[in-house]
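Peer 1: structure, please.
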Amino acid sequence: MARVTTELNNTQIKNAKAQTKDYKLMDGKGLFLLVKKNGSKLWRFRYKKPITGKESDLGIGSYPKLP
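Peer 2: Take a look at the predicted model:
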């Protein structure tokens, strides 16, 4: 059964603080915000490669450059 996630809103993203380790805030359908331990926030997309079936992450851009 698929995991149900709610879409991130701007307030949640702004309030995400750096921690001792990098962590992810899931936005749903493979999209997530990676919060780095230095405080930077990067949009990533997790997908499955069609030929190998392995999961991989695609960097889309940084927050707030991409809302």
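Peer 1: can we go C-alpha only for contacts and neighbour counts from here?
Peer 2: Noted.
Peer 1: pretty sure Gly30 contacts Phe45?
Peer 2: Yes: at 5.3 Å, Gly30 counts as touching Phe45 under the criterion of C-alpha atoms under 8 Å.
Peer 1: would you map the strands across the protein?
Peer 2: Secondary structure of the chain by DSSP state E: the strands cover 23-28, 31-35, 41-48, 55-63.
Peer 1: pick the most deeply packed of the ones you listed.
Peer 2: Ranked by mean neighbour count, the strands of the chain are led by strand 31-35 with a mean of 21 (mean count of other C-alpha atoms under 10 Å).
Peer 1: sequence B follows; please return its structure for comparison with A:
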Amino acid sequence: MSKLTAVQIRQAKPKDKPYKLPDGQGLYFHVAESGKSTWRYRFRVDGKESTCCVLGEYPDMSLEQARKARAEAREQVKAGKIRHMSGRRKSRRRTGCRSGFRR
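Peer 2: All right, here's what the predicted structure looks like:
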């Protein structure tokens, strides 16, 4: 899988349905129908895929910053600070994952 580039991110426009552009290691760029673009991180705990963490909004968070935030979130998952969430409507506070990775 090739990594995202700044040009691909700038050219991402809203469509009829939300879509994702993967960067690798669980990081992806999410574009909503409304045009809101966010950096998200998906991870696994004990073999179960967890719902994602929203790392930040674009353009407030650049590609480079999102990759650093993903690395920090990954370390928190390994340390057990972010737990698996089952179900779509659980609060981020319960997993320990939040938008606090912004710089």
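Peer 1: and the TM-score between these chains?
Peer 2: In this superposition the chains share a TM-score of 0.84, using TM-score structural alignment, normalised by the length of the first structure; 62 aligned residues with a C-alpha RMSD of 1.3 Å.
Peer 1: so who does the counterpart of Cys53 of the second structure in the first structure touch?
Peer 2: The alignment partner of Cys53 of the second structure in the first structure, by TM-score structural alignment, is Leu58. The contact partners of Leu58 of the first structure, by C-alpha atoms under 8 Å, 6 or more residues apart in numbering, come to 44-47.
Peer 1: for Lys17 of the first structure, same thing?
Peer 2: Lys17 of the first structure neighbours (C-alpha under 8 Å, 6+ apart): 35, 39.
Peer 1: tell me the spacing between the residue nearest the centre of the second structure and Leu27 of the second structure.
Peer 2: Taking C-alpha atoms, centre = their mean, the centroid of the second structure lies closest to Arg40, which sits 1.0 Å from it. Noted for Arg40 of the second structure: a distance of 6 Å to Leu27 of the second structure, by C-alpha to C-alpha, to the nearest Å.
Peer 1: in the first structure, what residue corresponds to the residue nearest to the centre of the second structure?
Peer 2: Using TM-score structural alignment, Arg40 of the second structure sits opposite Arg44 in the first structure.
Peer 1: isn't its match up against Lys29?
Peer 2: No: using C-alpha under 8 Å, Arg44 of the first structure and Lys29 do not qualify as a contacting pair, with a distance of 11.3 Å.
Peer 1: one step back: possible to save the strands of the first structure as JSON lines with distance to Gln12 of the first structure?
Peer 2: Listed next are the strands of the first structure as JSON lines, based on distance: least, C-alpha to C-alpha, whole Å:
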{"stretch": "strand 23-28", "distance to Gln12 of the first structure": "9"}
{"stretch": "strand 31-35", "distance to Gln12 of the first structure": "11"}
{"stretch": "strand 41-48", "distance to Gln12 of the first structure": "12"}
{"stretch": "strand 55-63", "distance to Gln12 of the first structure": "12"}
